[in-house]
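Q: pasting the structure only:
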């Protein structure tokens, strides 16, 4: 990149920083006064004219300053050399807060609340997807001599409990045999493979345990192959209303309303998180890059969360295109990392 192109990027970066901070169009005089650009006002004005001609900034009104376009934000994001790090104290506080979650639901709710507070945007966390989950443990508990409780725990922290009614009473010794048979057949397998294994187990079970195995297997197969609608946790929606002006001027009448309505459509939000399948890699989609008509006045910063090389689901924030991208990227990456660690250790 030539020195002239680099200087123009510095001008663009200054415009983005000031506009995110002030919400006001930025003029050349303010840039010269606030930033040590090392060039004259005339040079800055010329650079701004070139940036505008190339589509990186635009003039909202005659004789007003300039604001970044989606293309300008994209150029800025692509050249973020250093993401603003969270302090050690902040990271420690985030981890401790998440570790205090009593179960999967609580951890995800805490994660959403944290992310919304850190970024002042709408935070979204997708529940662990079933296709990515493996069976960590199956516990078989006798509620009565003829009624069992099956507790299935996945590596993503999901817990399913089902009651099985036996046709006859079962002894403690046979219960231990049944527990071992089922546990050995399921442990460590992905849910799809586990459902096949438990079906085969019913065919090959010892004669004296066959009825109990078949009853348990039938219940487990229903649990393993069920694919309920993907669930999401959202938080901080009120943050959008605090920045209502950011959604005007995008050619969408009542655009804040359309964004709020789209957020209620779970399939739309899931689509926004769909590309977030690599834990540790943060994706930023700006304006029309979201490929959702109702969201073209927004940006989505997202990533995947998980543990031991397995991605459980997506996580991210949604807000106006005028956002603190370095800070938001750091917050999304940190919260995703610690949610994955906490769930992976349970």
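A: That came through, no problem. Just so it is clear, the model here is predicted, and its values are computed rather than measured.
Q: from here on, just use CA atoms for contacts and neighbour counts.
A: Fine.
Q: for this structure, what spans make up the strands?
A: Secondary structure of the chain (DSSP state E): strands located at 57-59, 66-68, 122-126, 135-144, 147-154, 159-165, 232-235, 283-286, 298-307, 310-320.
Q: looking at these, which is closest to residue 7?
A: Closest of the strands of the chain to residue 7 is strand 57-59, at 15.1 Å (criterion: C-alpha to C-alpha).
Q: and the closest one, what other elements does it pack with?
A: Other helices and strands packing on strand 57-59, by 3 or more C-alpha pairs under 8 Å, 6 or more residues apart in numbering; DSSP states H and E, are helix 41-53, strand 66-68.
Q: most tightly surrounded among those?
A: Highest mean neighbour count of those: strand 66-68, a mean of 26 (counted as mean count of other C-alpha atoms under 10 Å).
Q: what's in contact with it?
A: 12, 15-16, 19, 24-27, 56-60 (C-alpha atoms under 8 Å, 6 or more residues apart in numbering).
Q: contacts for stretch 187-206, please.
A: Identification of contacts with stretch 187-206 by C-alpha under 8 Å, 6+ apart yields 130-138, 182, 185-186, 210, 213-214, 217-218, 220-221, 224-225.
Q: about what we covered before: could you dump the strands of the chain to CSV with distance to residue 35?
A: Listed next are the strands of the chain as CSV, based on distance: least, C-alpha to C-alpha, whole Å:
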stretch, distance to residue 35
strand 57-59, 18
strand 66-68, 16
strand 122-126, 31
strand 135-144, 55
strand 147-154, 53
strand 159-165, 54
strand 232-235, 36
strand 283-286, 26
strand 298-307, 26
strand 310-320, 25
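Q: how long is stretch 70-85 end to end?
A: This stretch, stretch 70-85, spans 24 Å end to end (C-alpha to C-alpha, to the nearest Å).
Q: structure B:
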């Protein structure tokens, strides 16, 4: 084992103990708790080098050492592999999520489960519309001059819109409109469907052009990517305990969770399903999350990301366990949503 490898093992031990105890770690406790195979003097020397290089720090005089953001980053980057969940844990996750009755239920279950597994705040993003395909558009006459348009995507997302018509619509014209939508829009991506819908007015018969024009205006508003993507959060009660030693940080974290802008940007940047992204401390652009770590992953089908999920916690978190939970839940959400 090289000196660098040995020092990384010392850093790994410090991270493990600090996450478990929330107390600065001294060389004596490392000797007592870990079989590092070297003398206490060597451990003290290694800790001195790690501190000089910025991987650990001494919070106050006569205290032990705690990992810095740089130390956590090295620890995460050198994880040889994400700790796999046990077969029992995987079966439990799959069984719990597969009982979801619809998209809303699946996402609520997934974020609640992720919060329970990690004891942190969890967030899941609804499938983004631009990455979905239109499965079906239904037009229902609520009154002769009012329609309900229902857009159903292949991910199970359902959008409903009301249309007020200038004239009453007949059953025959409504049936023809449904058939036209099925022929021109079903199976297309949302941008493709929007382009196809916009062409319907020019090709419509004069007697139904007014109805189609009113409906198209509403559909275009639904089919183009929505500026407000939907997030579901769970486990915010865990934040109180996680940041109990830093009330100022807790307030900032709660503000960031409430505003959601940072979380949406993070999830929007995910490029492929199943690829884990870990951002630590100052790596987070939002200063409210400067004492936080975010572990995120996309979910979807094949190489297409439909949405993302993440866990937000203090930098002092169980990275291997959190990364394993995020990856596992993302995989199952992707499988379930893709199959709907």
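A: Good, I have the coordinates. Computed from a predicted structure; not experimentally measured.
Q: could I have the ChimeraX command that selects the buried members from the contacts of stretch 187-206 of the first structure?
A: Buried residues among those (16 or more other C-alpha atoms under 10 Å), as a ChimeraX selection:
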select :130,132,133,134,135,136,137,138,182,185,186,210,213,214,217,220,221,224,225
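Q: what residues are up against residue 279 of the first structure?
A: Residues near residue 279 of the first structure by C-alpha under 8 Å, 6+ apart: 303-306, 311, 336-337.
Q: skipping its backbone neighbours, what lies nearest the equivalent of residue 23 of the first structure over in the second structure in space?
A: Using TM-score structural alignment, the partner of residue 23 of the first structure in the second structure is residue 22. The shortest distance from residue 22 of the second structure to any non-neighbouring residue, by C-alpha to C-alpha, 6 or more residues apart in numbering, is to residue 316 (7.9 Å).
Q: so that neighbour touches residue 18, yeah?
A: Yes - assessed by C-alpha atoms under 8 Å, residue 316 of the second structure is found in contact with residue 18 at 7.3 Å.
Q: comparing those two, which shows the higher neighbour count?
A: Neighbour count, other C-alpha atoms under 10 Å: between residue 316 of the second structure and residue 18, residue 316 has more, with 23 against 18.
Q: give me the distance between that one and residue 75 of the second structure.
A: As judged by C-alpha to C-alpha, residue 316 of the second structure and residue 75 of the second structure stand 12 Å apart.
Q: ok, now residue 112 of the second structure?
A: Taking C-alpha to C-alpha as the measure, residue 112 of the second structure falls 28 Å from residue 75 of the second structure.
Q: cool, and residue 328 of the second structure?
A: Counting by C-alpha to C-alpha, the gap from residue 328 of the second structure to residue 75 of the second structure is 21 Å.
Q: show the residue spans covered by the helices in the stretch 101-250 of the second structure.
A: 103-118, 171-184, 190-198, 200-203, 209-223, 236-242, 247-259 (DSSP state H, counting those that start in this stretch).
Q: mind checking which of those is nearest residue 44 of the second structure?
A: Of all those, helix 236-242 comes closest under C-alpha to C-alpha, at 29.4 Å.
Q: and that closest one, how far from the first structure on average?
A: Once fitted to the first structure, helix 236-242 of the second structure is off its aligned match by 1.2 Å on average (mean C-alpha distance after the TM-score superposition for the first structure).
Q: other SSEs contacting that helix?
A: Using 3+ C-alpha pairs under 8 Å, 6+ apart, helix 236-242 of the second structure sits against strand 121-125, strand 304-314.
Q: now mean neighbour count and distance to residue 98 of the second structure too, for those, in a markdown table please.
A: Shown next, in a markdown table, are those (neighbours: other C-alpha atoms under 10 Å; distance: least, C-alpha to C-alpha, whole Å):
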| stretch | mean neighbour count | distance to residue 98 of the second structure |
| --- | --- | --- |
| strand 121-125 | 27 | 16 |
| strand 304-314 | 26 | 17 |
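Q: quick one: those strands as TSV, columns for distance to residue 149 of the second structure too.
A: Output for these, formatted as TSV (distance: least, C-alpha to C-alpha, whole Å):
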stretch	distance to residue 149 of the second structure
strand 121-125	24
strand 304-314	23
